[in-house]
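Engineer: One predicted model, sequence on top.
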Amino acid sequence: MKTISIKEQLKSYFLFAALILSLVFTTVNVNAQTKTAAPQIKNVVLVHGAFADGSGWQGLYQILTKKGYNVTIVQNPLSSLADDVAATNLALDKQDGPTILVGHSWGGTVITEAGNHPKVAALVYVAALQPDNGENSIQWLQTAPPAPENGVLAPDDKGIAYYDKAKFHAGFAGDLSKEQADFMYASQGAFHAQGFGTPITKAAWRDKPSYGIVATEDKSITPDIQRAMYKRSNTKITEIKGSHVVFISQPEAVSKVIIAASKKL
């Protein structure tokens, strides 16, 4: 039998110990990375509200796409809650994985229903309505007196509601220029008022993480209504100084909330 010297035995021992330590540290590092580097959701679908169209999302779209997000903007027909949900679901069907669904104003009601889509990972409400099962939008709009600047008019003989042109700038987009507000007024969709009275059948925020932005200078959906809805649903709240169209006037601040939702912070 070959005799192994003490020196050779020690050398083998230290090589073995070094190998074991290397494997231990590699395992620790992999586990640490797994815990700290949660996968980031790259798909974002944006849903506009009443008295608006998808063009208002342009600034937010540019910020998010520059950060690597795949952004899709829904053009709601605004003919009914069911039709708007169908348009949103069509956009969600085309996503290649988990998606953050964002709704502004009436769009909040839309994402509350459409958010049940299996690809929706989280919901972001931007100065938005957030009804519960069996509730409709008008119930919440009536829980506080409207601001004097609010210019939502009664439906016409076709059942379509418009925003008073004389009040649109102050009531809808008070922190934008008059030129921007004039363009928004000219490009708004025809909103069929029946949508406000249609109840939610299944509120997605009951099952999925939700983030809510309160626009503190909002004259169309008063901030107290926003706070009450978000508090009731345990939505993570961020307050941003801005008008009802805070996503246009403060796109960087709004983008941070969407990015946080995508990282599941």
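Structural biologist: Done, it's in. Note that the structure is a prediction, hence the values are computed from the model and not measured.
Engineer: only C-alpha atoms for contact and neighbour calcs from this point on.
Structural biologist: Will do.
Engineer: so where do the strands sit in this structure?
Structural biologist: 43-47, 70-74, 99-104, 120-126, 160-161, 191-192, 210-215, 236-240 (DSSP state E).
Engineer: Would you format those as TSV with distance to Ala18 and mean neighbour count included?
Structural biologist: Shown next, in TSV, are the strands of the chain (distance: least, Cα to Cα, whole Å; neighbours: other Cα atoms under 10 Å):
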stretch	distance to Ala18	mean neighbour count
strand 43-47	44	25
strand 70-74	45	20
strand 99-104	45	26
strand 120-126	44	27
strand 160-161	75	18
strand 191-192	71	22
strand 210-215	48	26
strand 236-240	48	16
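Engineer: how near is Pro148 to Gly49?
Structural biologist: 21 Å (Cα to Cα, to the nearest Å).
Engineer: Those two: which has the busier surroundings?
Structural biologist: Taking other Cα atoms under 10 Å, Pro148 and Gly49 do not tie; Gly49 has more neighbours (25 against 11).
Engineer: any idea how far that one lies from Lys67?
Structural biologist: For Gly49, the distance to Lys67 equals 25 Å [Cα to Cα].
Engineer: for Met184, same thing?
Structural biologist: Met184 is 26 Å from Lys67, by Cα to Cα.
Engineer: do Gly59 as well
Structural biologist: To Lys67, Gly59 is 13 Å away according to Cα to Cα.
Engineer: neighbour-wise, which of the two wins?
Structural biologist: Gly59 (16 against 11).
Engineer: remind me, longest helix of the protein?
Structural biologist: helix 6-36 (DSSP state H).
Engineer: From the chain's centroid, how far away is that one?
Structural biologist: Distance of helix 6-36 from the chain centroid (Cα atoms, centre = their mean, to the nearest Å) equals 45 Å.
Engineer: can I assume Asn116 is in contact with Ala204?
Structural biologist: Yes: judged on Cα atoms under 8 Å, Asn116 makes contact with Ala204 at a distance of 5.1 Å.
Engineer: Pick out whichever of the two has more residues nearby.
Structural biologist: Higher neighbour count among Asn116 and Ala204: Ala204, with 23 against 18, using other Cα under 10 Å.
Engineer: residues touching that one, list them.
Structural biologist: By Cα atoms under 8 Å, 6 or more residues apart in numbering, the residues touching Ala204 are 111-116.
Engineer: what's the answer for Asp96, then?
Structural biologist: Asn43 are the contacts of Asp96 under Cα under 8 Å, 6+ apart.
Engineer: distance of it from Val45?
Structural biologist: For Asp96, the distance to Val45 - Cα to Cα - is 12 Å.
Engineer: For the stretch 151-265 of the chain, which segments are assigned as helices?
Structural biologist: Secondary structure of the stretch 151-265 of the chain by DSSP state H, counting those that start in this stretch: the helices cover 165-172, 178-187, 223-232, 246-249, 251-262.
Engineer: Could you list the buried residues of the longest one?
Structural biologist: Spelled out, that is helix 251-262. Judged by neighbour count (16 or more other Cα atoms under 10 Å), helix 251-262 contains these buried residues: 251, 253-255, 257-259, 261-262.
Engineer: second one coming, line it up with the first:
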Amino acid sequence: MKSTFLPMFALLSATHSLAQSPTPAPAKPTIIFVHGLWADGSSWNKVIPTLQTQGYNVISVQNPTTSIEDDVAATKRAIELANGDVILAGHSWGGFVISEAGDDPRVKALVYIAAYAPEKGETVPSLSEKAASTALLSFFQAAEGYITLTNEGINQAFATDLPPNEQNIAFATQQPASPNVFKAVAQHAAWKVKPTWYIVAANDKTIHPDLERLMAKRANAKTTVLQTGHLAMLAQPQKVLEVIAEAVKQTSK
């Protein structure tokens, strides 16, 4: 008669090993970046490598900046590609976009970086009336019906605290914006239902810092104030990364 001791011992050992196996860590969310007007996906190049090194999947949306509908569609495609939980981070006009796209159930948090966070029914012009104007409008130039910023506008209003070589890159890579974006009327306000973080750029000459504070306050956002100009993620990338890390931590519990 064959002994059943050894097979039984092996089975018990395997069962014990499985019971002792650590619970796998939850999958990290995908960080999706949404750039603003007169920029492109490369405006996040100082924060993307660190996140990738930390094991995050990162998508930097390339907004066509032709209309709110087109830009929201681009972000929704990115959310679909992420195939899991998402943290949306929007800069400037990108905040308008993530407010529209952020009600997707896969989006676990919103991070606004010197960004528009509109209430339903608001537009960029109506929001801008809530604070003093900035010098940005005086630096618009038009070509074929699209708007870009002059070199002076980049240096004096948009990328004010970046070194000259980075200002030159910002000027060269800016995405022309359609006037249609300024006609966009907010249909959603995802910040009302999603955990929200907001970075105020205290020296911003594109969106007035007082308007940023107003939007952060009414969104009940966890707010960080950085002594930067409009392109906070290029001027102080480590501080921006810290805010994103907090958003991940607080929404992954």
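Structural biologist: Arrived safely. Every value quoted in this text rests on a predicted model; they were computed, and no experiment measured them.
Engineer: What's Lys241 of the first structure aligned with over in the second structure?
Structural biologist: If you follow Lys241 of the first structure across to the second structure using TM-score structural alignment, you land on Gln227.
Engineer: Quick one: residues contacting that match.
Structural biologist: 201-203.
Engineer: Of the residues you listed, which are reproduced in the first structure?
Structural biologist: On the basis of both residues aligned by TM-score structural alignment, their matches' Cα atoms under 8 Å, what survives of those in the first structure is 201-203.
Engineer: Report the separation between the residue lying closest to Phe168 of the first structure once chain neighbours are set aside and Tyr162 of the first structure.
Structural biologist: Leaving aside its chain neighbours, Phe168 of the first structure sits nearest to Gly151 (6.5 Å; criterion: Cα to Cα, 6 or more residues apart in numbering). As judged by Cα to Cα, Gly151 of the first structure and Tyr162 of the first structure stand 8 Å apart.
Engineer: How about Asp156 of the first structure?
Structural biologist: Separation of Asp156 of the first structure from Tyr162 of the first structure (Cα to Cα): 8 Å.
Engineer: Just want to know which of those two has more residues nearby.
Structural biologist: Using other Cα under 10 Å as the criterion, Asp156 of the first structure and Tyr162 rank with Tyr162 on top: 22 against 11.
Engineer: what does the more buried one align to in the second structure?
Structural biologist: Under the alignment (TM-score structural alignment), Tyr162 of the first structure maps onto Thr148.
Engineer: residues touching the residue most central in space within the second structure, list them.
Structural biologist: By Cα atoms, centre = their mean, the mean C-alpha position of the second structure lies nearest to Ala89, the distance being 1.5 Å. Residues near Ala89 of the second structure by Cα under 8 Å, 6+ apart: 31-34, 95, 98, 110-113.
Engineer: Map it across to the first structure for me.
Structural biologist: Superposed on the first structure with TM-score structural alignment, Ala89 of the second structure falls opposite Val102.
Engineer: next one: Tyr112 of the second structure
Structural biologist: Mapped onto the first structure by TM-score structural alignment, Tyr112 of the second structure lines up with Tyr125.
Engineer: What sits closest to that match if chain neighbours are left out?
Structural biologist: Leaving aside its chain neighbours, Tyr125 of the first structure sits nearest to Gly212 (4.5 Å; criterion: Cα to Cα, 6+ apart).
Engineer: before we move on, back to that, quick check, nearest of the contacts of Gln227 of the second structure to Glu212 of the second structure?
Structural biologist: Lowest distance from Glu212 of the second structure to the contacts of Gln227 of the second structure (Cα to Cα) belongs to Ala201, with 7.8 Å.
Engineer: pretty sure that closest one contacts Leu226?
Structural biologist: Yes: assessed by Cα under 8 Å, Ala201 of the second structure is found in contact with Leu226 at 5.2 Å.
Engineer: overlap in contacts of those two?
Structural biologist: Common contacts of Ala201 of the second structure and Leu226 (Cα under 8 Å, 6+ apart): Ala232.
Engineer: so who does Gly102 of the second structure touch?
Structural biologist: Counting by Cα under 8 Å, 6+ apart, Gly102 of the second structure touches 88, 110, 190-191, 194.
Engineer: Among the residues you listed, which one lies nearest to Ile154 of the second structure?
Structural biologist: The shortest approach to Ile154 of the second structure among the contacts of Gly102 of the second structure belongs to Leu88, at 25.6 Å (Cα to Cα).
Engineer: Would you mind listing the buried residues in stretch 27-41 of the first structure?
Structural biologist: Going by neighbour count (16+ other Cα under 10 Å), the buried part of stretch 27-41 of the first structure is Ile41.
Engineer: and for it, what are the contacting residues?
Structural biologist: If you take Cα under 8 Å, 6+ apart as the criterion, stretch 27-41 of the first structure is touched by 98-100, 262-264.
Engineer: on that earlier part again, adding distance to Pro223 of the first structure, write the strands of the first structure out as CSV.
Structural biologist: Supplementary listing: the strands of the first structure in CSV, determined by distance: least, Cα to Cα, whole Å:
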stretch, distance to Pro223 of the first structure
strand 43-47, 20
strand 70-74, 25
strand 99-104, 14
strand 120-126, 11
strand 160-161, 22
strand 191-192, 23
strand 210-215, 6
strand 236-240, 9
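Engineer: of all those, which lies closest to Asp175 of the first structure?
Structural biologist: Proximity to Asp175 of the first structure (Cα to Cα) singles out strand 210-215 among the strands of the first structure, at 11.3 Å.
Engineer: Pull up the gap between the aligned partner of Ala189 of the second structure in the first structure and Tyr69 of the first structure, please.
Structural biologist: Aligned by TM-score structural alignment, Ala189 of the second structure pairs with Ala203 of the first structure. Distance, Ala203 of the first structure to Tyr69 of the first structure, using Cα to Cα: 26 Å.
Engineer: Then Ala38 of the first structure?
Structural biologist: Distance, Ala38 of the first structure to Tyr69 of the first structure, using Cα to Cα: 16 Å.
Engineer: what's the answer for Ala50 of the first structure, then?
Structural biologist: Distance from Ala50 of the first structure to Tyr69 of the first structure, by Cα to Cα: 25 Å.
Engineer: The two: who's more crowded?
Structural biologist: Neighbours per residue (other Cα under 10 Å) separate Ala50 of the first structure from Tyr69, with Ala50 holding more: 23 against 18.
Engineer: Tell me which residues touch that one, please.
Structural biologist: Counting by Cα under 8 Å, 6+ apart, Ala50 of the first structure touches 78, 105-107, 188-191.
Engineer: Phe139 of the second structure touches Gly153, doesn't it?
Structural biologist: Yes: counting by Cα under 8 Å, Gly153 is a contact partner of Phe139 of the second structure at 4.9 Å.
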